[in-house]
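*Asks:* Here's a sequence, model it:
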Amino acid sequence: MMSIGFTEILLILVVILLLFGAKRIPELAKALGRASNEYKKAKEVFQKESEDLMETVEKRAETETKVNQE
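*Replies:* Okay, the predicted model is just below:
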């Protein structure tokens, strides 16, 4: 498996600097940070909703099992 070394990272940073310019890099970093936070929040909401759904399904299954046993 290939790993990225210091030289490759430095080259990527230089290309980014050339493409976007020094003034736009802080703006891009802020936007990337905001996007990362939104992703984390959406992930947490999705996990919570899926856990709630699983609890509902399990409770329903237990109820149906009890009804069928009687």
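*Asks:* alpha carbons only for contacts and neighbour counts from here, please
*Replies:* Fine.
*Asks:* just the helices in this protein please.
*Replies:* 6-20, 25-69 (DSSP state H).
*Asks:* which helices and strands does the last one pack with?
*Replies:* Pointing back at helix 25-69 there. Using 3 or more C-alpha pairs under 8 Å, 6 or more residues apart in numbering; DSSP states H and E as the contact test, no helix or strand touches helix 25-69.
*Asks:* how far does that helix sit from the chain's center?
*Replies:* Mean C-alpha position of helix 25-69 versus that of the full chain (C-alpha atoms, centre = their mean, to the nearest Å) differs by 11 Å.
*Asks:* here's the other one to compare against:
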Amino acid sequence: MFAGLQGWQLVIIIALVLLLFAAPKLPAMARNLGQSMRIFKSEVKQMKDEDKTQRGGAADADPVEGRIVDEDVRDRDARGTGSHRSDLP
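*Replies:* Below you'll find the model as predicted:
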């Protein structure tokens, strides 16, 4: 069907079809696209500003030391998974 057409030729044909059949709707589509881009841009700016304020507050705080806590022997024994009562300290 499109054996003799190259990629750029198909793009031109699609653009012409859009111009012919969607011409009345193009201004509204362009307006909506511009409005969407403005909203997107303002949201990205707002996210960056929020990120800067959050990082600024977190950078002033002291770092928190994390450690891995083993399961308590009493908890295992209460569930019945401990081997003996002599395991208790």
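*Asks:* With mean neighbour count as added columns, please give the helices of structure 1 in CSV.
*Replies:* Putting the helices of structure 1 into CSV (neighbours: other C-alpha atoms under 10 Å) gives the following:
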stretch, mean neighbour count
helix 6-20, 11
helix 25-69, 12
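*Asks:* Comparing stretch 40-55 of structure 2 with structure 1, how large is the average distance?
*Replies:* Following the fit onto structure 1, the mean deviation recorded for stretch 40-55 of structure 2 is 0.2 Å by mean C-alpha distance after the TM-score superposition for structure 1.
*Asks:* So which bit of structure 1 is that stretch matched to?
*Replies:* Using TM-score structural alignment, stretch 40-55 of structure 2 lines up with residues 39-54 of structure 1.
*Asks:* which outside residues touch the matching stretch?
*Replies:* Outside stretch 39-54 of structure 1, not one residue touches it by C-alpha atoms under 8 Å, 6 or more residues apart in numbering.
*Asks:* can we see that at 10 Å?
*Replies:* For stretch 39-54 of structure 1, contacts defined as C-alpha atoms under 10 Å, 6 or more residues apart in numbering pick out 33-38, 55-60.
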